[in-house]
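> my questions are about this predicted structure, shown below with the sequence.
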Amino acid sequence: MRAITYSRYGGADVLELTEQPTPKVGPDSVLVRVRAASVNPVDWKVRAGYLDAVMDVTFPVVPGWDVAGVVERVGLDTPELQVGDEVYGYVRRDWVQGGTFAELVAAPVRTLARKPASLSFEEAAAVPLAGLTAYQTILRAGVRDGQTVLVHAAAGGVGAFAVQIARSLGARVIGTASTRNHEYLRGLGAEPVEYGDGLVDRVRAIAPGGVDVILDYGGDDLVATSRALLADGGTVASIVDAAARDELGGHYVWVRPDTADLDALTALLDAGTVKVDVAEVFELADAAAAHEASQTGHVRGKVVVRVA
């Protein structure tokens, strides 16, 4: 099978299109014919070696954790799925090696769910990691109807999902973003504010009583901002700063594969409550360019790689 691989840490130039053996399928896994995958910041951070201290890496690595495709073969005990099922998922294991930037991937059934019928494979591939991250931080923080929620980096891949999910629960959402993304956030249902110096005053101007929940997907000065803006009994959840847990008594979240959570996202997507923003689609052979586009940090929406 064709796959993108790298055999050492480095820049996007270490990515190569190679021929690899078909993955073996374990008892609780299925073989997925990949139609599309997507790039997340963690992909190029692993490739660059930034996570070497916390994740086991076995070279050569096939990068990618997001997938959308069709079940081609089932394991010995996978009653959840059948050959021909269209699926999507966050195929993360406890080590890094056999990823989704390939024509075939062996995926544990716990990492997959049936693909939203309303989405193309490219759109579906843009959902799992970012959508699950948003959904799981919202669950952990206990967002509910009537609350005011501040979302840091609200125009990013995770933030955009969080805005929409929180709004679907009946929360008022304030989102930090650069001015160029304010109209985009309004379209998602958020009240935008400029990040940077003066953020606390700008949020207080529209929410004098403070906010009930802060969801941090990339904000600055999390501790100081949270202490200035959280209402009594409020909480914070972050995916980038352990101080949310260690200093603020909130939550530090590392997203997990979860079929039930994917099914919940599917319901929101098929109902039209949550929309997917695909920034650009690259072919498999152009995976290095896809990584570079994501790594600029200026992409609004997800970078997708079409495989089949």
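All right, it came through fine.
> CA atoms for contacts and neighbours, from now on please.
OK.
> who are the contact partners of the closest residue to residue 109 other than its chain neighbours?
Nearest non-adjacent residue to residue 109, counting by C-alpha to C-alpha, 6 or more residues apart in numbering: residue 29, 5.3 Å away. Taking C-alpha atoms under 8 Å, 6 or more residues apart in numbering as the contact definition, residue 29 lies against 74-75, 77-78, 106-109.
> now, which of those lie within strands?
Among the contacts of residue 29, the ones falling in strands (DSSP state E) are 74, 106-108.
> about what we covered before: now do the residue nearest to residue 109 against residue 19, distance only.
According to C-alpha to C-alpha, to the nearest Å, residue 29 and residue 19 sit 22 Å apart.
> structure two is appended below for comparative analysis:
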Amino acid sequence: MRRCRVRAAVADDYGAPDVLEVREVDDPKVGPDYALVRVHAASINPVDYKIVEGGLDAAFPVIWPLITGWDVAGEVVGVGPAVRHVEPGQAVFGYARKDFVGAGTWAEQVAVPARGIAPAPRQLDAVAASCLPLAGMTAWQALVEDLEVGRGDTVLIHAATGGVGHLATQIALARGARVVGTCREANHDVLRELGGEPVTYGEGLADRVREVAPDGVDAVADFSPQGSLAASDPVLRSPGRVVSVRDPQAAYERGGTYVFVRPDVDHLRSLAELADAGRLAPRVQSVHELADVRAAVAEASEGTVRGKVVLRVE
């Protein structure tokens, strides 16, 4: 039987953004515990362009042609018989990570495992909602599960205006913590608008942190691409309350944890609740049409993004 065709951004080999092209592919197959989603928007994360470059080749099996993308917001088209918490016609958002790469969200339709999808926040449009799953759950799992950040804590967040960091800042504040965040000086006002207290990266960081937090900090969350735990050692007053998304060994040496975000329906629901309460708002730097995927990926990989770059699909 001939299958339907959908448009997707695909690559036939690893490489720079110019290996991507938009063309028709077979529509996704939907397993018993999957939901088929009509994609309205898909945000771009660093892992996405690393997949295109071949950076996860040793970690995941790959299906060719390669369709990347793990974040999605859209509408449920259909569900497998084991899916009970979302239904056709419902607005959803999700983290569509599978046990392989190659059937991702940069397409008109995507099959999403039930463990990674939930009803979308009512107060966010699809573009904004697509920014939450991967980055928001990374922040949630780091701050809430691992660091147990709460009222009375002072937490140092590295890369506090980045894709994960700007959400982590808001989550920590919503839980009653005080946030001191590292970022470029050009982003200091951005962090102040979020409610954090900015300090600049680089030599002398510990002294600058002490200027705003003389007694040091209770916890450190490192979302910096370069890894910044060593610079935090002099100001951390609670040994072991450290987490990194960049450097597992550095985190383990300090008695902390490493986060590679996992799909979790309850965590998605928690993010949606914060968004609907006005406590969590993704920053969108730019929106590109699917046909402009090369430019979108090039922009997202520049390393100076404030918030998220998003592909609008439908």
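Perfect, I can see it now. All figures in this text were calculated on a predicted structure; none of them were measured in a lab.
> superposed, what's their TM-score?
The TM-score (TM-score structural alignment, normalised by the length of the first structure) is 0.97; 308 aligned residues with a C-alpha RMSD of 1.2 Å.
> in CSV: the ones in strands among the contacts of residue 29 of the first structure, plus neighbour count.
As requested, these are exported to CSV (neighbours: other C-alpha atoms under 10 Å):
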residue, neighbour count
74, 24
106, 25
107, 29
108, 22
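> can you tell me the closest non-neighbouring residue to residue 158 of the first structure?
The nearest residue in space to residue 158 of the first structure (C-alpha to C-alpha, 6+ apart) is residue 130, at 4.7 Å.
> no no, residue 190 of the second structure
residue 161 (7.1 Å).
> over to the aligned partner of the one you found in the first structure. Which of the three states is it?
In the first structure, the residue paired with residue 161 of the second structure is residue 155, using TM-score structural alignment. Taken by DSSP: H, G, I helix; E, B strand; the rest coil, the conformation at residue 155 of the first structure corresponds to coil.
> quick one, what contacts residue 155 of the first structure?
175-177, 181, 184-185, 300-301.
> residue 235 of the first structure: which of these is nearest?
Distance to residue 235 of the first structure, by C-alpha to C-alpha, is smallest for residue 175 among the contacts of residue 155 of the first structure, at 16.2 Å.
> quick one: that closest one and residue 206 of the first structure, what's the gap?
Distance from residue 175 of the first structure to residue 206 of the first structure, by C-alpha to C-alpha: 12 Å.
> neighbour-wise, which of those two wins?
residue 175 (29 against 12; other C-alpha atoms under 10 Å).
> the residue of the first structure most remote from its centre sits in which helix or strand?
Residue farthest from the centre of the first structure, counting by C-alpha atoms, centre = their mean, is residue 208 at 31.5 Å. Assigned by DSSP states H and E, residue 208 of the first structure falls within no helix or strand.
> aligned to it, what sits in the second structure?
Residue 208 of the first structure maps onto residue 214 in the second structure, by TM-score structural alignment.
> identify the residues contacting the aligned partner of residue 266 of the second structure in the first structure.
With TM-score structural alignment as the criterion, the equivalent of residue 266 of the second structure in the first structure is residue 260. Listed by C-alpha under 8 Å, 6+ apart, the contact set of residue 260 of the first structure reads residue 113.
> mind telling me what element residue 260 of the first structure is part of?
Going by DSSP H and E, residue 260 of the first structure is in helix 259-270.
> now that helix: buried residues?
Buried residues in helix 259-270 of the first structure, counted by 16 or more other C-alpha atoms under 10 Å: 259, 261-263, 265-266, 268-269.
> ok, stretch 273-290 of the first structure next?
274-278, 280-282, 284-290.
> next: stretch 29-49 of the second structure.
Those would be 30-31, 33-45, 48-49, for stretch 29-49 of the second structure by 16+ other C-alpha under 10 Å.
> pull up the distance across it, start to finish.
Stretch 29-49 of the second structure end-to-end distance (C-alpha to C-alpha) = 24 Å.
> tell me, that stretch lands on which residues of the first structure?
Against the first structure, stretch 29-49 of the second structure falls on residues 24-44 (TM-score structural alignment).
> the matching stretch: how far from the chain's middle?
14 Å (C-alpha atoms, centre = their mean, to the nearest Å).
> show the contacting residues for the most centrally placed residue in the second structure.
The centroid of the second structure falls nearest to residue 135 when counting by C-alpha atoms, centre = their mean (1.9 Å). For residue 135 of the second structure, the contact set (C-alpha under 8 Å, 6+ apart) comprises 45, 163-164, 167.
> looking at those residues, which are in helices?
Judged by DSSP state H, those include residue 167 as members of helices.
> residue 135 of the second structure pairs with which position in the first structure?
Per TM-score structural alignment, residue 135 of the second structure is aligned with residue 130.
> doesn't residue 5 make contact with residue 24 of the second structure?
Yes. The criterion here is C-alpha atoms under 8 Å, and residue 24 of the second structure meets it with residue 5 at 5.8 Å.
> mind listing the helices for the first structure?
41-47, 121-125, 128-141, 157-168, 182-188, 199-206, 222-229, 243-246, 259-270, 287-295.
> circling back to that earlier point, mean distance of the helix holding residue 260 of the first structure to its aligned residues in the second structure, please.
Following the fit onto the second structure, the mean deviation recorded for helix 259-270 of the first structure is 0.4 Å by mean C-alpha distance after the TM-score superposition for the first structure.
> check the buried residues of stretch 273-290 of the first structure and tell me the two furthest apart.
It's 274 and 285 that sit farthest apart of those, by C-alpha to C-alpha, at 30.5 Å.
> one step back: for the contacts of residue 155 of the first structure, which one is nearest residue 97 of the first structure?
Out of those, the member with the shortest distance to residue 97 of the first structure (by C-alpha to C-alpha) is residue 301, at 25.9 Å.
> quick check: the closest one touching residue 279?
Yes. With contact defined as C-alpha under 8 Å, residue 301 of the first structure and residue 279 form a contacting pair (4.9 Å).
> how many neighbours does residue 204 of the second structure have?
When neighbours are counted by other C-alpha under 10 Å, residue 204 of the second structure comes out with 10.
> what does the one 4 residues further on give?
The criterion is other C-alpha under 10 Å. On that basis, residue 208 of the second structure has 17 neighbouring residues.
> over to the one 3 residues further on?
Under the neighbour criterion other C-alpha under 10 Å, residue 211 of the second structure is assigned a count of 12.
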